[in-house]
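J.: quick one: sequence plus predicted model below, questions after.
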Amino acid sequence: MGAMQRTILIVDDDPHIRQLLVFALAKVGLQTREAADGEAALASVAERAPDLVVLDINMPRLDGLEVCRRLRAQGELPILFLSSRDDEIDRVLGIELGADDYVVKPFSPREVVARVQAILRRTGAKAAATGLDGVITRGRLALDPEAWSARWAGAELSLTVTEFTILKTLAATPTKVFSRDAIIDRLRGPGFAVTDRTIDSHVRNLRAKFAGVGGHDLIETRAGIGYRLGACAGGVEP
């Protein structure tokens, strides 16, 4: 699928910001649609799902966090949050709800475009991985990069693009301890301003999802270093 076929839904109650992003995304060959509030965004997705949603957090009627919550209840559509203030609580909460990334206002349109393209690359990585990695099996965990699916003891779990990428990174080299910086580099490429706290939020999401099906030993924390894949044997809850 070429870049021209990718469609981005821009959701913001400020028409100036929407037009700024429409222009910036069009310059790199991405199609766009617009929504001025959360209700319009949900209606637009229901009518025809885009490839990614750029979603403002603070909007009237239905804020971005609630829109994200509802979209996550329906599936794993990639989401990039726009936060109107430099408030880590908002950003971390957004990530915990399942957003793939965030940008703080005021932002550079080039930064938003770079983040959008990074998420789209990860989404398209399933095609690139075809015939290369095959299914990664570690204990009761099975990851299929080609199908973009994760299973625990045969039960399929719904993961975001970022969650899947983190888990695949750990599972591909199960004996290695990855620092948070190393995980960030795998996700975005070096130099992106993503915090350790964001990685911790994604790992917390992964642990919660797998714990629900008995996978309490999915990921180990190595104090002062980072994370590595756990035994994936279905250990009892600590």
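T.: Right, received. Where do you want to start? Residues are numbered from 1 along each chain as shown.

J.: please make it C-alpha for all contacts and neighbour counts, starting now.
T.: OK.

J.: center of the protein - which residue?
T.: residue 100 (2.4 Å; CA atoms, centre = their mean).

J.: that one against residue 119, yeah?
T.: Yes. The pair residue 100 / residue 119 is scored as a contact, 7.4 Å apart, by CA atoms under 8 Å.

J.: mutual contacts of the two, please.
T.: Here residue 100 and residue 119 have 78, 161 as joint contacts, going by CA atoms under 8 Å, 6 or more residues apart in numbering.

J.: put this beside the first:
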Amino acid sequence: MKKILIIDDEWNMRNLIRIYLHGDYQIMEAEDGLKALALISAGHFDLIILDIMLPTLDGWEICKEIRKEKDIPILMLTARNELRDKIYGLDIGADDYLEKPFEPEELVARIKALLRRSVINKNHTENVLMFGDHLMIIKPKSRTVLVKGKKIDFTPKEYDLLHLLATQPQLVFTRELLLDAIWGIKDVRDTRTVDSHVKNIRTKIKEKTPTYNPIETIWGVGYKFNAAADGEL
């Protein structure tokens, strides 16, 4: 049985979610950020439902802390209906976003979708990808990227974006296509989400090797993978 952690300071909200998930999932709860991080550190969870407005630590900070160590699917909840909040949440590592009030059936559907996607990622069996005479190595099974033999810590979405481009180096991806493939959330259509992730990937790789740019900008279209050993940033 999959194990889900609900992080919300409102008992009524936790109770509502628990009622709809009871019997299908093992549920644990935390009403504040410090307790949530302690539970996450001590045990294994298959998915986290995370409210943004919390005492001690807010949802943003909890999401960042989780992403430093773990690749657990995170579904963020909020009463704030602002696009910039959604984009920020996705940028720091959230996998999906649901506004309060929501229909419980939609919550259950999104949970199932996130768990299916997680299983697919864990069972990924593609071969190791190597570029530029071993300058960059991507290991899909462990979701590890090495540049000049040094591991780079990408967020889950940064890794997914880089890996997708690297597996199709002959293709040019539009920003809209990358949004659909990586984020899969139809109501987040701001292409700056893609641009900010590409910038972060380039910056982290530049720290290891200043001359290698793995993602080429195709002006007016989108991005493609640069398999060469070097390239102008």
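T.: Arrived safely. Everything quoted here is computed from the prediction, not taken from an experiment.

J.: related to what we said a few turns ago, which position in the second structure aligns with the residue nearest to the centre of the first structure?
T.: When the second structure is aligned by TM-score structural alignment, residue 100 of the first structure is paired with residue 95.

J.: which residues are in contact with the nearest residue to its match once chain neighbours are set aside?
T.: Counting by CA to CA, 6 or more residues apart in numbering, residue 95 of the second structure lies nearest to residue 74, which is 5.3 Å off, once chain neighbours are set aside. The contact partners of residue 74 of the second structure, by CA under 8 Å, 6+ apart, come to 47-50, 63, 93-96.

J.: you'd agree residue 228 of the first structure is in a strand?
T.: Yes. Counting by DSSP: H, G, I helix; E, B strand; the rest coil, residue 228 of the first structure falls inside a strand.

J.: and stretch 31-50 of the second structure, how far out from the chain middle?
T.: Put simply, stretch 31-50 of the second structure sits 17 Å off its chain's centre (CA atoms, centre = their mean, to the nearest Å).

J.: ok, and what's touching that stretch?
T.: 2-11, 29-30, 54-59, 62, 65-66, 72-77, 111, 115.

J.: read off where stretch 217-230 of the first structure ends up in the second structure.
T.: Residue span in the second structure matched to stretch 217-230 of the first structure, by TM-score structural alignment: 213-226.

J.: show me which residues of that stretch are buried.
T.: 213-217, 222-226 (16 or more other CA atoms under 10 Å).

J.: now do the contacts for the residue nearest to the centre of the first structure.
T.: Applying CA under 8 Å, 6+ apart to residue 100 of the first structure gives the contacts 78-80, 119, 160-162.

J.: repeat that for residue 127 of the second structure.
T.: 139-140.

J.: that one -> the first structure?
T.: So residue 127 of the second structure corresponds to residue 134, using TM-score structural alignment.

J.: same check, this time on residue 82 of the second structure
T.: Aligned partner of residue 82 of the second structure by TM-score structural alignment: residue 87.

J.: residue 224 of the second structure touches residue 167, doesn't it?
T.: No. Assessed by CA under 8 Å, residue 224 of the second structure is found out of contact with residue 167, at 10.4 Å.

J.: ok, average deviation of the lengthiest helix in the first structure from the second structure?
T.: Secondary structure assigned by DSSP state H gives helix 109-128 as the longest helix of the first structure. Its aligned residues in the second structure lie a mean 3.2 Å from helix 109-128 of the first structure after superposition (mean CA distance after the TM-score superposition for the first structure).
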